[in-house]
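Novice: give the three-dimensional model of this entry:
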Amino acid sequence: MAANQFQRNDWVIYRKHKSSVSPGPRASDVHAAGKGNTYRYVVEKYWMVEEVLADNQLKICTRRGKRHLVSADDPSLRRARWWERILYRSRFEAIDLNSPVSQEDEIESS
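Specialist: Modelled structure (predicted):
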């Protein structure tokens, strides 16, 4: 999806790949990694587009106020479907785009 197809305040879902010894309750696509000591899995993150940048990048805001730079062409990023907007409304509405960014919460590239 090109950056011009996203707009400020769009609700998006990012499928973040993680690994740990104990996947959480929202983990999906869980597989044992390596020798079975850890698991690899995917967690869906409910984020909001804060700004569309000129270089095909999106500044994304998380529920806890962190900012990430994500390519608009990232296959892990997609717009929330209509039924997800209803089902997960509280997760998206919890995002405050006006929260200040501290020095510690500078933008992270995903």
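Novice: rest of the way, CA atoms for contacts and neighbours
Specialist: OK.
Novice: just give the number of residues close to the nearest residue to S19 once chain neighbours are set aside.
Specialist: Leaving aside its sequence neighbours, S19 sits nearest to R40 (C-alpha to C-alpha, 6 or more residues apart in numbering; 4.4 Å). When neighbours are counted by other C-alpha atoms under 10 Å, R40 registers 20.
Novice: does R40 touch K18 like I think?
Specialist: Yes: if you go by C-alpha atoms under 8 Å, R40 and K18 touch, sitting 5.8 Å apart.
Novice: could you also give me the structure for this next sequence, so I can compare it with the first?
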Amino acid sequence: MQANWKAGDWAVYRKSKSGVNPGRRAAQVVASPKGETYGYVVDKFWVVDEVLTDGHLRLVTAKGKVHTIEADDPNLRRPSLLQRFLWRERFAMVEASREHVGDQTPSNAVGA
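Specialist: Have a look, this model is predicted:
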């Protein structure tokens, strides 16, 4: 269980997706039984905007979308030191969009 999240923390969320053409960042790609689509996961780079009183986190994406998820979601993790270095530009973009979020209502509740 992840504890002690605070506003401004960097987070990586492993999101499950499916489609006919997985992108270059897709991992764990598995073809459907008939091979028409693929299931895969993609790492999303988010920043904690707010820790809510009910144990949920309000996270912001690089495009300014807001997601609310549980703090102990197994798909949520902190980036390692190496990942922080390698992905610093992605997180910088998210932090820039976080300044423009203000008091928007969450656009997507993941895992709730």
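Novice: and the gap between the residue nearest to S19 of the first structure and Q5 of the first structure?
Specialist: According to C-alpha to C-alpha, to the nearest Å, R40 of the first structure and Q5 of the first structure sit 31 Å apart.
Novice: please apply the same query to S109 of the first structure.
Specialist: In terms of C-alpha to C-alpha, S109 of the first structure sits 20 Å off from Q5 of the first structure.
Novice: what about the helices in the first structure?
Specialist: 82-87, 89-93 (DSSP state H).
Novice: nearest to W11 of the first structure, out of these?
Specialist: Minimum separation from W11 of the first structure across these (C-alpha to C-alpha) falls at helix 89-93, 6.8 Å.
Novice: distance between the closest one and the chain's centre?
Specialist: Computed by C-alpha atoms, centre = their mean, to the nearest Å, the chain-centroid distance of helix 89-93 of the first structure equals 13 Å.
Novice: residues of it that come out buried?
Specialist: Neighbour counts over helix 89-93 of the first structure (16 or more other C-alpha atoms under 10 Å) mark F92 as buried.
Novice: for it, give me the average deviation versus the second structure.
Specialist: On superposition with the second structure, the mean distance recorded for helix 89-93 of the first structure (mean C-alpha distance after the TM-score superposition for the first structure) is 0.2 Å.
Novice: please consider this matter closed, and thank you.
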